[in-house]
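[1] sequence first, then the predicted structure:
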Amino acid sequence: MKDMPDSNYNNLRSARWFAPHDLTGFVHRTAIQAEGFSRFAIKDKPVIGIANSWSELVNCNIHFKLLADAVKRGVLMAGGLPLEFPTISLGESLMKPSAMQFRNLMAMDVEESIRAYPLDAIVLLGGCDKTVPAQLMGAASADIPTIMLTGGPQEPAHFRGKQLGVGTDTWKFADELRAGKITQADFDELESAAKPSAGHCSEMGTASTMTSLVEALGMCLPGTASIPAVDSRRGAAAEATGRRAVEMALSQGPKPSEVLTKEAFDNAITLLMAVGGSTNAVVHLLALARRVGYELELDRFHQISERTPRIVNVRPSGEYLVKQLFEAGGIPTVLKALSPLLNKDAITVSGETLEKGYVNAPEPDGVVVSSLDEPFDASGGIAVVRGSLAPNGAVIKRSAASKDLLQHKGSAIVFEDIYDLGRRIDDPELDVTEDSVLVLRNSGPVGAPGMPEWGMLPIPEKLLRKGVRDLVRISDARMSGTAFGTTVLHVSPEAAAGGPLAIVRDGDPIVLDVKNQRLDLDLPAEEIENRLAELKLPEPKYRRGYGRLFIEHVNQAHEGCDFDFLKGLPDEEPQRLPYGLMSGWQGGW
């Protein structure tokens, strides 16, 4: 970190509220004094807002009160005034139809809270899947100095002598139960052991992926992404984050717009591919980039994936968990191994370059983290495919797919929506073989709505009992970052928006060719055009409220599923201050 600059209170953003010696300043100062602070608590001190996504409905973030206290301690040590405020919190397991439907709402909450209040710098506390991108998106749009502290992965689960991940192994045990390999009593016993502590996913699911990418983007202090949630070093990291927030407030930077550059996004995508991370990160990075006016394209992910080997051996793409990754040196060790592929001079919230944060990291151990010369896979974890079934693209996590299915032709079995899937997937009369291609539609941003994690379609029970554990599956949905299998996701445009997925019929031949980036409905072009011309779009799921706003304004997956009116304006400076008079003798609140 750089030396703290000299304080200049009148240059602070909060001084617009608190400095004037008039009625308006009086009202603003007494609002703080009513909470038990003296007027000296805000005199010549930067105000640090702590955006806390703690909630008893979000087990991943349940320890955030303690983290917020540690951040406050750091802020006070550095001479600032910490003020904590709540944000919407998004719990991946409990929110229906999907936490993704509310990511943009949370981003709006964060953005408007930051802009409206007298804050000089922000500390974001996020962990569970959508809380991290939502907070980053909101902070990027508000564009005052911001630093993030993530919650850390939970402790590994242990069950009958084996160490388990929270999601990856649960999905495997569920298949074993449906296949008749374990009993319901076995599965019930697993339930009590599956989530042993606070913190987010213990494998490289969406939360662990996004927190890792925060470090590659330069939005947190180096080395803090993968510290376990219950490790005392996470509290120390929180304290250091609070101290750094004060420095950023006094120097008035760096701001998100200065950190979230094209080079930073390339760094994040490189890390995503190297760790075999969640496909959900693609949607979030696309949305975040557009908040800062950068038109990141889906094809950029494939370009970077092709030149980036997978060098991290963590589930679901590998063997180990994030705790072992941390013990092997964490994200700094991964970044150090990736150094030839990175924009090393990208600025971070530390005030230093990205390289400065990893230069002294341990070397790869060859077990959890490999070198570029001896990778676990020659190319990155995620591939992009296009074709007559996905004109605007789709994604597949090839590092967690069956290699023999990455080039495949099979007949479609179509499920109209998630309810149809639930009714028929285990029907003994379902005409399915191991060569079939399961298709789920009306599960995208508009159709579901909210693009839930339904894309890992279950294997029909009658195939599970024959030993089949993977099929090609295609949908306009997402899937859990902890999930695996040959699943093509985020098909764009989605069925409910008139995409070709809506016209697929049972028995239609579908071709997947990941090597050549193809996903095709293998029918004559004229037949496809005729079916599209006859297509009628479904009625909207919502007629009022936030749901209606969502379906009327959400972008498609290849653009990040943000609202069309929240995109950054590249020809305009971000609005960093609210409207309204900050001084004078007018009354009212």
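    Noted; the coordinates are in hand.

[2] okay, CA-based contacts and neighbour counts for the rest of this
    Fine.

[3] end-to-end on stretch 387-403?
    21 Å (Cα to Cα, to the nearest Å).

[4] off-centre distance for it?
    In this view, stretch 387-403 has its centroid 19 Å away from the chain centroid, taken as Cα atoms, centre = their mean, to the nearest Å.

[5] equivalent analysis for stretch 519-537, please.
    For stretch 519-537, the distance to the chain centre is 33 Å (Cα atoms, centre = their mean).

[6] next, the buried residues of it.
    Neighbour counts using 16 or more other Cα atoms under 10 Å place 519-522, 528, 532 of stretch 519-537 among the buried residues.

[7] now swap in stretch 350-360 and tell me
    By 16+ other Cα under 10 Å, the buried positions in stretch 350-360 come out as 350-351, 353-358.

[8] wait, Arg478 sits on His490?
    Yes. With contact defined as Cα atoms under 8 Å, Arg478 and His490 form a contacting pair (5.9 Å).

[9] now the end-to-end length of stretch 125-145.
    Stretch 125-145 has its terminal residues 15 Å apart, counting by Cα to Cα.

[10] also stretch 501-519?
    Taking Cα to Cα, stretch 501-519 runs 11 Å from one end to the other.

[11] now do stretch 387-402
    Stretch 387-402 has an end-to-end distance of 21 Å (criterion: Cα to Cα).

[12] please compare the first structure with the one that follows:
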Amino acid sequence: MPTRLAPEELRSHRWFGPNDLRSFGHRSRARQLGLGPEDWQGKPVIAILNTWSDINPCHLHFKVLAENVKKGVLQAGGMPLEIPVMSLSENFMKPTTMLYRNFLAMEAEEMLRCHPVDGAVLLGACDKTTPALIMGAVSAGLPFIFVPGGPMLRGQWRDQTLGSGTDAWKYWAELRAGNITQEDWCDIEDGIARSHGHCMTMGTASTMTAITETLGLTLPGASSIPASDARHWRMAASSGRQIVENVWNNLNPSQFLNKAAFENAIVADMAVGGSTNAIVHLIAMAGRAGIKLPLEDFDTISRKTPRLADLRPAGRFLMEDFYFAGGLPALLKQVEDILAGDCMTVNGHTLSENIADAKIWNTEVIRTRDNPLSTEGGTAVLRGNICPNGAVVKHSAMEQKYWTHRGPAVVFKDYEDLAARLDDPNVPITGDSVMVLQSAGPLGAPGMPEWGMLPLPKRLLEAGVRDLLRLSDARMSGTSYGACVLHIAPESAVGGPFALVQDGDIIALDVPNRTLTLEVSNEELAKRKAAWKPAARKVDRGYLHLFLNEVTQADEGCDFRFLHYTGTPTPEPRIH
């Protein structure tokens, strides 16, 4: 049994306990908030970091979610304090929320460090919010629990079930091809997002919350409860009760976020057919815990992990179906033999204990181990002279004929060039071409936006083409699909070999052998490199200036160098 803390050992006691002038100030201002000694004396103070905002539809319900967490904290004898932090609205922020993931991570870390709190509940859901909050909380070093916001209800158009993102791309192509009308398109717009909550496909949001549950940072089964289901509110209250207990027992995720836990997370990612973005985020999250996750770890684990979740964009079903089929615990039970089941979790039990009784209720949605969708995971890591530091491809969501493909490059220097020339009949894009988008990485874009699912020319869509090999140093939405090679590192903006690709160069992809090759001689590449010049920097102030000077490449997680784990804890704030 863990040794419970004494009340005077609580971190918040440093603010409220001493009989001195500084603590007099803390207590008197707490009274100004309407609080009294019965609210802070001998009680864990719990921060609830809330990423709600009026312009974030994925987190629209977080005001009520926070109230349920507060209820649980109070029931367990703690004191909840709701603290707003930056809301990363995937739908509206330009050029990409990825530009601001590290901003939220810094804010979460500092808000926990500077306030009189003993533990934290993190409210997140939409894509970058989850890794950002966890990165910050791990660096802050306090006990915490993550409460996922949950997926929205399935979309609907006439008799068609719609999935966020995935069906937007699908029907946009059909509109451009002339197969649906503008009126149809408007009806789809009206029915694809029917409730609060994040994307209901296995996009980045659902992938990251599944990973977070597998890491042991949520209560069991929390990651796939639909946002509008009353069980979601009850899970939030249970999380509030649990964090109070964890503070008393000093159950801190920093004690159990080891290499095995992150390898478990990779297993979950591959088994659900998760988003390619998970690789960047997992590397960054692990880095905050002092764990190295080289790209080879992802590929090694992918090759031994069967894909069992038949979820869009790589399958048929949606997150609501996944939840009622048994959710993540049922899926993890199927791959328990390749998990480190002795890893601890925030409810004080091991991962194996948490999934011991999990069952599949629909074997179409969650396959059994002897009937997988594929014998390996949904994502592959590539190497080659065009991507010496790696690239990723979600081969589970592309036509198999592109798994091995060789064709001539058609190069777009940046996104503006792509938008201007995509439908130009003089640009020689055919079904054999390899579309190349440069200047779309962490520095080049900046922020590494989700531009990697390059749109296809209208004339090819009209001819029935729906996939094409596409390469970029960008990311793509977890709801996207197609033969899209992503995260090419080093990116073109820093002069990596990807910057040297020219129209007509032959590029060869071989997914089974995990290679991506630019068929240009080393001598020719050396000549091109000697003539290459970086683009002029356009920003010299503010957060973007900081980002451009400190962000790492995709294979390193795109975190800031100065936030990397050093092995030395950041000193506690002085309060005198």
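    Ah, there it is. Predicted, not measured: the structure shown is a model, and the values here were computed from it.

[13] before we move on, back to that, tell me, what's touching Arg478 and His490 of structure 1 both at once?
    Gly444 (Cα atoms under 8 Å, 6 or more residues apart in numbering).

[14] so which of these two has more stuff around it?
    Remark: of Arg478 of structure 1 and His490, His490 carries more neighbours, 31 against 28, as counted by other Cα atoms under 10 Å.

[15] helix or strand for the aligned partner of Lys356 of structure 1 in structure 2, which one?
    Aligned against structure 2 by TM-score structural alignment, Lys356 of structure 1 finds its counterpart in Glu353. Counting by DSSP states H and E, the element that carries Glu353 of structure 2 is helix 351-354.

[16] for structure 2, which segments count as strands?
    Secondary structure of structure 2 (DSSP state E): strands at 45-50, 79-84, 119-124, 144-148, 155-157, 160-162, 380-384, 387-393, 404-412, 434-437, 469-472, 484-486, 506-510, 515-518.

[17] and for the fourth one, what span of structure 1 is it aligned with?
    Per TM-score structural alignment, the counterpart of strand 144-148 of structure 2 in structure 1 is residues 146-150.

[18] what about the matching stretch, how far off from structure 2?
    Comparison of stretch 146-150 of structure 1 with structure 2 after fitting gives an average deviation of 0.4 Å (mean Cα distance after the TM-score superposition for structure 1).

[19] pull the residues that contact that stretch.
    By Cα under 8 Å, 6+ apart, the residues outside stretch 146-150 of structure 1 that reach it are 121-127, 132, 139, 211, 214, 219-221, 224-225, 237-238, 241, 245, 248, 254-256, 349.

[20] try it again with 6 Å
    Outside stretch 146-150 of structure 1, the residues that touch it by Cα atoms under 6 Å, 6 or more residues apart in numbering are 121-127, 219-220.

[21] which two among those residues are spaced furthest apart?
    The span of these, defined through Cα to Cα, is set by Ala121 and Gly127 at 19.7 Å.

[22] Gly80 of structure 1 and Pro46 touch, don't they?
    Yes. With contacts counted by Cα atoms under 6 Å, Gly80 of structure 1 reaches Pro46, the gap being 5.0 Å.

[23] the helices in the stretch 151-300 of structure 1, which residues?
    Assigned by DSSP state H, counting those that start in this stretch, the helices in the stretch 151-300 of structure 1 fall at 168-178, 184-193, 206-217, 232-251, 256-259, 262-275, 280-291, 298-307.

[24] need the winner for burial among these.
    Counting by mean count of other Cα atoms under 10 Å, helix 206-217 has the highest mean neighbour count of the helices of the stretch 151-300 of structure 1, with a mean of 28.

[25] by how much does it deviate from structure 2 on average?
    Relative to structure 2, helix 206-217 of structure 1 is 0.5 Å off (mean Cα distance after the TM-score superposition for structure 1).

[26] tell me how far that helix lies from the chain's centre.
    Going by Cα atoms, centre = their mean, the spacing between the C-alpha centre of helix 206-217 of structure 1 and its chain's C-alpha centre is 7 Å.

[27] counting contacts, what elements does it pack onto?
    Contacts defined by 3 or more Cα pairs under 6 Å, 6 or more residues apart in numbering; DSSP states H and E place helix 206-217 of structure 1 against helix 262-275.

[28] what residues in structure 2 pair up with the helix it packs on?
    Under TM-score structural alignment, the match for helix 262-275 of structure 1 in structure 2 covers residues 259-272.

[29] so what touches that stretch?
    So stretch 259-272 of structure 2 is contacted by 211, 214-215, 302, 306-309, 339, 377-378 (Cα under 6 Å, 6+ apart).
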